[in-house]
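Participant: Quick one, structure for this:
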Amino acid sequence: MTSDGEAKRRRGVKSSFTLYREGRSTPEIRLTVHMVLTARRWRSLLDEKLRPIDQSSARMEAMSAILNSPPLSPQVDIARRLRIEGPTLTRMLDSLEKDSLVERLPDPHDRRTNQLRLTGNGEAELAKIFAISDAMRARLLDGFTDEQILQVNAVLEVLLARLDAGLPETED
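Facilitator: Presented below is the predicted three-dimensional model:
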């Protein structure tokens, strides 16, 4: 059984373009717009706070993915985890390696790939980054209940899983 909202979404009552042109929107449109703007603004503010220590949200994401992966994970797995292309990660790793934050080690089983690990300096720097990020997150989420945070997480996890799986083709 579907709700009226679900049926309307499937029928596509009016296109987003038509609604925007009319100066209107829907909860679904606002949800996706708010997700994009929230992520963009969070990264912008985080980058601003990390700039004094010569770090960025992109560097945080790369180092966090390496830290939170099995030891000596292949570079391709880290790129996949970050949902970025290999060359993008390679450029980031060049910079992190130059700063002695990450090590690339040849994979003994596959000469075409590298295994990654944070250096001691990398872990220390990531701890500083997390301290800044944690303080910002606490201020951002102040006043939300644990239940509200869990609900938002549940919705975002489903949306991310659907995007990762690939959206089904339309019936058109």
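Participant: C-alpha only now, for contacts and for neighbours.
Facilitator: Will do.
Participant: Show me which strand runs longest in the chain.
Facilitator: Using DSSP state E to define each element, the chain has its longest strand at strand 110-118.
Participant: Give me the next element, helix or strand, following that one.
Facilitator: helix 120-141 (DSSP states H and E).
Participant: Not counting that next one itself, show me its contacts.
Facilitator: Helix 120-141 has contacts (Cα atoms under 8 Å, 6 or more residues apart in numbering) with 46, 49-50, 55, 60, 63-64, 100-102.
Participant: and if we set it to 7 Å?
Facilitator: Contact partners of helix 120-141, identified using Cα atoms under 7 Å, 6 or more residues apart in numbering, comprise 46, 50, 60, 63, 100-102.
Participant: what's the spacing between it and its chain's center?
Facilitator: 16 Å (Cα atoms, centre = their mean, to the nearest Å).
Participant: what does stretch 106-120 give?
Facilitator: 24 Å.
Participant: Do me a favour and get the end-to-end distance for that stretch?
Facilitator: In stretch 106-120, first residue to last residue: 19 Å (Cα to Cα, to the nearest Å).
Participant: What of stretch 98-117?
Facilitator: This stretch, stretch 98-117, spans 14 Å end to end (Cα to Cα).
Participant: List the buried residues in it.
Facilitator: The neighbour-count check on stretch 98-117 (16 or more other Cα atoms under 10 Å) flags 101-104, 107, 114-117 as buried.
Participant: quick one more, to check against the first:
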Amino acid sequence: MRPSQTPIGLLLAQTAKAVSRAFDDALTEAGGSLPTWLVLMSLMRDGPLGHGELAERVGVQGPTLTHHLDGLEQRGLVRRERPPGNRRVQVASLTEAGTAMFHRLRQAAQAHDARLRAGLAAEDLERLRSLLGRLSANVSPSIQEDPTDDR
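Facilitator: Prediction:
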């Protein structure tokens, strides 16, 4: 027997993939990528950060972050320095070119977000946030509430 509708999990996965692909395309067109955006945004928001803190904020492992920082440093977007007195730690910070790239990518991110919001009322967006939160809670290992509660 065929399902009458696409399962919500599949629909959500397909939508997430399409939205992610469109965001990647927007960032690429602006001269960046998702990892570049995440690193530059973290450094812009929080200032210079050690590699461990930055990896945590970006959501990657240390070696992956090092790979991204190598590329960003080669492009002149970040600098890495060792603070005096602690040669084991490296701190990453934005260069002027990195700050300029952040602003270009932010414009692309804002345009992408506006595209996503097109035709949605504020109430729609609030309901969407609530529903996405509920879906996430439903699949998290420790559900605090009854997943069948339709509040």
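Participant: Could you find the residue nearest the spatial middle of the first structure?
Facilitator: By Cα atoms, centre = their mean, the first structure has its centre lying nearest to Leu82, at 6.7 Å.
Participant: what two of the buried residues of stretch 98-117 of the first structure are the furthest from one another?
Facilitator: Leu101 and Asp107 (18.9 Å; Cα to Cα).
Participant: what's the angle from the longest strand of the first structure to helix 120-141?
Facilitator: Relative orientation of strand 110-118 of the first structure and helix 120-141, computed by axes from the mean of the first three to the mean of the last three Cα atoms, to 10 degrees: 60 degrees.
Participant: Comparing strand 110-118 of the first structure with the second structure, how large is the average distance?
Facilitator: For strand 110-118 of the first structure, the mean deviation from the second structure after alignment is 2.0 Å (mean Cα distance after the TM-score superposition for the first structure).
Participant: Please, where are all the strands along the first structure?
Facilitator: 73-74, 102-107, 110-118.
Participant: Let's have those in CSV, adding distance to Gly86 of the first structure.
Facilitator: Listed next are these as CSV, based on distance: least, Cα to Cα, whole Å:
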stretch, distance to Gly86 of the first structure
strand 73-74, 11
strand 102-107, 14
strand 110-118, 11
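Participant: quick revisit: the residue nearest to the centre of the first structure and Leu116 of the first structure, how far apart?
Facilitator: Per Cα to Cα, Leu82 of the first structure is found 14 Å from Leu116 of the first structure.
Participant: Please identify the buried residues of the longest helix seen in the first structure?
Facilitator: Assignment by DSSP state H gives helix 27-50 as the longest helix of the first structure. Within helix 27-50 of the first structure, the residues scored as buried using 16+ other Cα under 10 Å are 42, 46-47, 49-50.
Participant: Figure out how far that helix is from the centre of its chain.
Facilitator: On Cα atoms, centre = their mean, the centre of helix 27-50 of the first structure falls 11 Å from the chain's centre.
Participant: What lies in contact with it?
Facilitator: By Cα under 7 Å, 6+ apart, the list of residues contacting helix 27-50 of the first structure from outside reads 56-57, 129, 133.
Participant: Looking at these, which is nearest Ala154 of the first structure?
Facilitator: Among the contacts of helix 27-50 of the first structure, and counting by Cα to Cα, the member closest to Ala154 of the first structure is Ser133, at 21.6 Å.
Participant: how about the contacts of helix 120-141 of the first structure, which pair is most distant?
Facilitator: Largest pairwise distance in the contacts of helix 120-141 of the first structure, by Cα to Cα, is 22.2 Å, between Leu46 and Ser100.
Participant: Return the residue of the second structure aligned against Arg104 of the first structure.
Facilitator: Matched to the second structure by TM-score structural alignment, Arg104 of the first structure sits across from Arg80.
Participant: now do Ala131 of the first structure
Facilitator: In the second structure, the residue paired with Ala131 of the first structure is Gln107, using TM-score structural alignment.
Participant: burial count for its match?
Facilitator: Counted with other Cα atoms under 10 Å, residues neighbouring Gln107 of the second structure total 15.
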